Each structure stands twice: as structure tokens, then as C-alpha cells.
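> Only the shape, not the letters, is given here:
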């Protein structure tokens, strides 16, 4: 079981900690504020109040057993940076830190942080992309101009297969999954039926959601078809 250390229990840190627990990870959650520690203590493996800038206090956690340390201190970049440096110095296998702007990102990378995340910037980029391309139901930026997105199957695709439509050669996208919505007998929305890695001869049905990977431009080609 992977063991994670989450430092900083603001909205992002708290949500990350709970999400990791739900996926079966072991999570130690740390913050200076006791009220934040108390709010999450029943939802994680351990919740501890301490100052992550204090090397001695931080070492008391048992960092040699931590697989991934994530520093999520958003309000005080100096504390964020110092906590990340301490984790690197203590030999934590993977150190991830939060940045609020490109300058902070450069500094964190310069001190050897393994991965820098920019939640606000990424959220703004996803939202702007969805606002410009409203046929996209969800967007994840993979890097290098590659995007994963959920798109409702255009009407012109209904009754056809990926092979017939030549999604890869004609549109430049890869079909990863198909989500088929389902309703209960009384009309309530149920979790969709998920077909991961669908066969090339799978027939698209009305209401299906495609999970596609491709470039911004190629996904736009699919999105525009929804208006036809």
C-alpha cells in the first residue's frame, strides 16, 4: 500500500487526502492549525498538528516510510518551499509541491521537487477550454499539447463503429472508453456502464459519452460535429 504525506490542509490538500484514502492509500495529513487537523482526523490514517518548517518535528513522522510527500501550503510560499526542501533532504522518494504562479514553479523545480502542480492555473485553463469548446464535458491536460476529453457522441456517429468512422486516421484521436448512461426503473440517474478499451466494431448509441485522447485541434473536429 502506498503511503502519502499531505502537508497543508486547505481545500486542495484536504480534498487530495480524502480522495487518496478513498482509493485505498495510507495518508498522513499535517497542518499547523489544529482546527483543520481535527476536521480531517476521522477521514485519514493519521492527522497531525505540526510546523512543517521545523525539521525536528517533521522527522518525527517517520519520513523513511513515506512514498510520496505532497506540499499543499497555498498561502505562504516560503513555508511551502522550505517544507518541500526538508522532504527532499530527508530522502522522501517523490516530492510534489504546489505553486501559484510560474515563478514559484521555477523555484520549486530548481530545488529538485519531482513534480510541481498549479491547481488554480490548471483549473483556469480547463475552464477556458471548456467555455470555448462547450461540447467537451470534461478535460484533462496530459502535456505536450495532448488532451483527454469526454465528448457526447455526435448524432452522425450513432449506429456506426470506430472502425467505420476511422477515428484515428480521419480525426487523429484515440478512443479510450465509452460511457453509456443508464436510468433506474423510476427514472433516477445511475452510474454509467463503462466500456474500457472498446473494440473497433463497437456500435455507438445515442447518449453515449466517448473518452478520447488527441490534440486540441483534433478534439475540436469531433466537438464541432455535435452542432451538425
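Now that the structure is in, tell me what you want to look at. This is a predicted model, so every value here is computed, not measured.

> C-alpha only now, for contacts and for neighbours.
Will do.

> how close does residue 109 get to residue 99?
For residue 109, the distance to residue 99 (Cα to Cα, to the nearest Å) stands at 10 Å.

> ok, now residue 78?
11 Å.

> Same drill for these two, tell me which one is more crowded.
The neighbour comparison of residue 78 against residue 99 (other Cα atoms under 10 Å) goes to residue 99, with 25 against 13.

> Report how many residues lie close to residue 74.
If you count neighbours by other Cα under 10 Å, residue 74 ends up with 19.

> pretty sure it is touching residue 97, no?
No - Residue 74 lies out of contact with residue 97 (Cα atoms under 8 Å); the separation is 9.8 Å.

> Quick check: neighbours shared by those two?
residue 80 (Cα atoms under 8 Å, 6 or more residues apart in numbering).

> for residue 172, what are its contacts?
Contacts of residue 172 by Cα under 8 Å, 6+ apart are 214-215, 218.

> check which helix or strand covers the residue most central in space within the chain.
With distances taken as Cα atoms, centre = their mean, residue 140 lies nearest the centre of the chain, 7.6 Å away. In this assignment (DSSP states H and E), residue 140 forms part of strand 136-143.

> Need the residues that contact the helix or strand that comes right after that strand.
Downstream of strand 136-143, the next assigned helix or strand under DSSP H and E is strand 146-152. Contact with strand 146-152 is made by 135-142, 207-216, 219, 223, 226, as judged by Cα under 8 Å, 6+ apart.

> Can you go through the residues you listed and name the buried ones?
Buried by 16 or more other Cα atoms under 10 Å: 135-136, 139, 141, 208-216, 219, 223, 226, out of the contacts of strand 146-152.

> Mind checking which of those residues land in helices?
216, 219, 223 (DSSP state H).

> Next up, the contacts around residue 145.
For residue 145, the contact set (Cα under 8 Å, 6+ apart) comprises 215-216.

> distance of it from residue 198?
From residue 145 to residue 198 the distance is 24 Å (Cα to Cα).

> Kindly report the same for residue 9.
39 Å.

> and here's the other structure:
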């Protein structure tokens, strides 16, 4: 089903979301107070509008409550981000995702009703740090304060062994949810699946358990 989105703020973060949603065939209204940015996205988005979304009248006139999802990607103006989010929720927008500049900003957004709060700079920093600190972790996604999903490259130590032989779930409390093997992916692999050297294991679990697995079997 084709969904319709609004992206407010067309900087690097908002602009990339706008382009990707459009490429996926979604209807996207792009809004920014900067006319030059709006002109740039007028050939990308379904609709591009110059507007101040801290103004309740603007939100009403654009009919934003009728869209499936609004993404507030306003850059450094925290006040504008908060006011826009507040106006959107008061106008009955069903789902609002907001970019937070810091933890305090995120807490305020949560209190005024933001449905999803993202911290792109912080999250990217965490991912890069994990990749730099480990020879085996290829990618990292934080699911909560204590749980993550990671991509781990199989070394020679575990290559050639089946999942049941390694007994990873019982020993370390983590689950292998998929295996990337060259150009294919094995979802929910069987316990008898033989892990090959250089396979990419997609593992989910508590951070402490993933760290134990890495140190014991992959270092």
C-alpha cells in the first residue's frame, strides 16, 4: 500500500529521508522555511512547500493531519522542533517521528507526545565505535539500552561447524536470526545449518552476552 509522508526540514537528514521515501514509491510532501531548499526538492518530492510549521495555521492549511506519518527533521533549532511536534500532535497527526539533538531534547519530545524519537548522530557514533573496536563486528544496531542486533563475520574457529554443535544459544544466550552467505541470505537457519568461513551471522541478544560470544569465539 502506498503511504503518504510529510518531511519537515530538508537538511542532510530530512533530505535523505525524503529522497529514499520517494524512491520507494511513497507520496512525500517536503516542507522547509528555506525557499532554496524547497526549490531543490520540488523535483524530488510529490509536493514541496515553503512554510513555518511552528504556526498552527500553516499546519491546518496544509492538512497535515491527513497524512500517515510526519517526520520532523528540523536541524539545530530545538525550539522549532519542539513547537512543531506539539502543533502536529495537537492537530491530530497519527504518527510523528522526530530527530532529537540530544538526550534532553529527546525527553521533552517524549513528554509532548512524539511517537518515535531518533538520535541519528549518537546512534551512528555508537555503530562506528563498535565497528572500530572489534575485528569481527561488521555492523551494529541498538535495540534498547541493553539489547542489540549485530552482524558478525564467522572466523576459521567456527567455520565448518553447525549451529547445534556450537550451541551458541545455550552457552551465550544469543540467537542467530539469519546468515548472509555471499549474495544469499538464510532466514531463521536450522540448527543443523553448517556455518561457513566468512559467513555473516546476524545475531540478536543482550549486549553483555554478545560481548562474551565475541571474546570467547571470535577474538
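All right, it came through fine. Please read these numbers as outputs of a predicted model, since none were measured by experiment.

> distance between stretch 78-95 of structure 1 and the chain's centre?
From the chain centre to the centre of stretch 78-95 of structure 1 is a distance of 22 Å (Cα atoms, centre = their mean, to the nearest Å).

> Show me the contact partners of it.
52-53, 55, 59, 63-64, 66-74, 96-98, 108, 111-115.

> Check which residues of it are buried.
In stretch 78-95 of structure 1, counting by 16+ other Cα under 10 Å, buried: 79-88, 92, 94-95.

> which helices and strands does the top strand by length along structure 1 pack with?
Counting by DSSP state E, the longest strand found in structure 1 is strand 174-183. In terms of contacts (3 or more Cα pairs under 8 Å, 6 or more residues apart in numbering; DSSP states H and E), strand 174-183 of structure 1 is packed against strand 189-196, strand 209-215.

> right, so of these, which gets closest to residue 165 of structure 1?
Across those, residue 165 of structure 1 has its closest neighbour in strand 209-215 (13.3 Å, Cα to Cα).

> Which residue ranges of structure 1 form strands?
Per DSSP E, structure 1 carries strands over the ranges 3-7, 26-31, 46-49, 68-71, 94-98, 115-117, 136-143, 146-152, 174-183, 189-196, 209-215.

> how about TSV for these, with distance to residue 168 of structure 1 added?
Converted to TSV, these look like this (distance: least, Cα to Cα, whole Å):
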stretch	distance to residue 168 of structure 1
strand 3-7	38
strand 26-31	40
strand 46-49	47
strand 68-71	36
strand 94-98	34
strand 115-117	31
strand 136-143	18
strand 146-152	14
strand 174-183	6
strand 189-196	17
strand 209-215	9
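
> so what's residue 169 of structure 2 closest to, chain neighbours aside?
What sits nearest to residue 169 of structure 2 in space, not counting adjacent residues and going by Cα to Cα, 6 or more residues apart in numbering, is residue 175, at 5.6 Å.

> before we move on, what about residue 48 of structure 1?
Excluding the flanking residues, the one nearest residue 48 of structure 1 by Cα to Cα, 6+ apart is residue 30, at 4.9 Å.

> I'd assumed residue 10 was in contact with that neighbour.
No - counting by Cα under 8 Å, residue 30 of structure 1 stays clear of residue 10, with 10.5 Å between them.

> Same drill for those two, tell me which one is more crowded.
Set side by side, residue 30 of structure 1 and residue 10 show more neighbours around residue 30, with 28 against 15, by other Cα under 10 Å.

> Give me the distance between that one and residue 136 of structure 1.
Distance, residue 30 of structure 1 to residue 136 of structure 1, using Cα to Cα: 36 Å.

> Could you do residue 220 of structure 1 as well?
Residue 220 of structure 1 is 9 Å from residue 136 of structure 1, where distance means Cα to Cα.

> now residue 166 of structure 1
Counting by Cα to Cα, the gap from residue 166 of structure 1 to residue 136 of structure 1 is 20 Å.

> What of residue 13 of structure 1?
Distance check for residue 13 of structure 1 against residue 136 of structure 1: by Cα to Cα, it reads 27 Å.

> same question, residue 88 of structure 1
39 Å.

> Likewise for residue 155 of structure 1?
Counting by Cα to Cα, the gap from residue 155 of structure 1 to residue 136 of structure 1 is 15 Å.

> same question, residue 69 of structure 1
In this view, residue 69 of structure 1 and residue 136 of structure 1 are 33 Å apart by Cα to Cα.

> for residue 115 of structure 1, same thing?
Applying Cα to Cα, the value for residue 115 of structure 1 to residue 136 of structure 1 is 27 Å.

> now swap in residue 205 of structure 1 and tell me
With the distance defined as Cα to Cα, residue 205 of structure 1 ends up 18 Å from residue 136 of structure 1.

> And for residue 214 of structure 1?
Computed as Cα to Cα, the residue 214 of structure 1 to residue 136 of structure 1 distance reads 13 Å.

> and what of residue 63 of structure 1?
For residue 63 of structure 1 relative to residue 136 of structure 1 (Cα to Cα), the value is 41 Å.

> Contact partners for residue 63 of structure 1?
With Cα under 8 Å, 6+ apart, residue 63 of structure 1 has these contacts: 87, 90-92.

> Out of these, list just those in helices.
In helices, defined here by DSSP H, the members of the contacts of residue 63 of structure 1 are residue 87.

> Generate a markdown table for the contacts of residue 63 of structure 1, with distance to residue 123 of structure 1 as supplementary columns.
As requested, those are exported to a markdown table (distance: Cα to Cα, whole Å):
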| residue | distance to residue 123 of structure 1 |
| --- | --- |
| 87 | 27 |
| 90 | 32 |
| 91 | 31 |
| 92 | 28 |
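
> What is the nearest of the contacts of residue 63 of structure 1 to residue 39 of structure 1?
Nearest member of the contacts of residue 63 of structure 1 to residue 39 of structure 1, counting by Cα to Cα, is residue 87, at 24.5 Å.

> And that closest one, what's its match in structure 2?
Aligned by TM-score structural alignment, residue 87 of structure 1 pairs with residue 88 of structure 2.
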